[in-house]
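S.K.: Sequence unavailable; structure follows:
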């Protein structure tokens, strides 16, 4: 019982520190940060907070996903790969993907992904701002684990 209470206190503390809005100030008038405050996926959807650490995400970079020189990134939850994944073609700084594949907690979403930190080699950090069509926002900060030519 004591370990359950300790775990709940730790989760509440982590959620209060790592909220999913990494904007600088007012989200309407200020730009998004280009550094990661939390490594992993954070999303607050319908009062449900999804927090998946980077260590539990697999990030694959495909430099020629849709043909020569047309890259994409796939990120998926390694514990339950089909439950949460994101595929985007917004892989250069400032690029926007208005037709990404987004599934969070077994629910498919449509939306727009903006690349705020780019990379293309194993070990590079990527940062994405995700605006879901239902008005919710998610943040994704990951390290490239694998490059598949």
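M.R.: Looks like it came in fine. Note that the structure is predicted; figures quoted are calculated from it, not measured. Residues are numbered from 1 along each chain as shown.
S.K.: From here on, just use CA atoms for contacts and neighbour counts.
M.R.: Noted.
S.K.: What's the separation between the nearest residue to residue 111 once chain neighbours are set aside and residue 102?
M.R.: Leaving aside its sequence neighbours, residue 111 sits nearest to residue 132 (C-alpha to C-alpha, 6 or more residues apart in numbering; 4.2 Å). Counting by C-alpha to C-alpha, to the nearest Å, the separation of residue 132 from residue 102 is 9 Å.
S.K.: Please compare the first structure with the one that follows:
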């Protein structure tokens, strides 16, 4: 619970923390994930990585019968980092927006808004998901580790 509080305090500092928008044309993750993992842009426009990509396991479920919530989807998990993380969404198509579910440090599951900014379908492909909860915005820039058929 202590780690969740610290993370929320960090997030509250970053009201406009979109590190991947197309507005500035110099956003660090606009064309590729220069900051891979679970990250945000702080109040000084510096990218901050909360959990490195190497500590995240990303699974892509292409079939409706086995993905999260009975549809194709993405699952991102980290049990080795602090905080621990569990995230699922069925938002997998480029520019699609929908719902995702994020749990940090085995706390309460939070419903979040997800926008797919880079889609992938194979092991080694990059996925970029913009995640918003209220006025808090974070990003997943991850590599697919496993495709589960």
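M.R.: Noted; the coordinates are in hand. Just so you know, these numbers come straight off a predicted model, no measurement behind them.
S.K.: Do you know the score for how well these two fit?
M.R.: The TM-score (TM-score structural alignment, normalised by the length of the first structure) is 0.67; 122 aligned residues with a C-alpha RMSD of 3.2 Å.
S.K.: give me the number of residues near residue 134 of the second structure?
M.R.: For residue 134 of the second structure, the count of nearby residues is 9 (other C-alpha atoms under 10 Å).
S.K.: any idea how far residue 112 of the second structure is from it?
M.R.: Per C-alpha to C-alpha, residue 134 of the second structure is found 8 Å from residue 112 of the second structure.
S.K.: what does residue 147 of the second structure give?
M.R.: 24 Å.
S.K.: So for those two, which sits in the more crowded spot?
M.R.: A direct count of neighbours by other C-alpha under 10 Å for residue 147 of the second structure and residue 112 places residue 112 higher, at 19 against 15.
S.K.: ok so residue 127 of the first structure is a helix residue?
M.R.: No: per DSSP: H, G, I helix; E, B strand; the rest coil, residue 127 of the first structure lies outside any helix segment and is strand.
S.K.: Can you name the residues in contact with stretch 103-113 of the second structure?
M.R.: The contact list for stretch 103-113 of the second structure (C-alpha atoms under 8 Å, 6 or more residues apart in numbering) reads 1, 3-4, 82-87, 97-102, 131-133.
S.K.: I'd like to know which of these are part of strands.
M.R.: Filtering those for membership in strands, criterion DSSP state E, returns 85-87, 97-102, 131-133.
S.K.: Pull out the buried residues from those.
M.R.: Buried members of those, counted by 16 or more other C-alpha atoms under 10 Å: 85-87, 97, 100-102, 131-132.
S.K.: Format these as TSV; extra columns: distance to residue 40 of the second structure.
M.R.: Conversion of those to TSV gives the following (distance: C-alpha to C-alpha, whole Å):
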residue	distance to residue 40 of the second structure
85	15
86	17
87	16
97	19
100	17
101	18
102	15
131	10
132	11
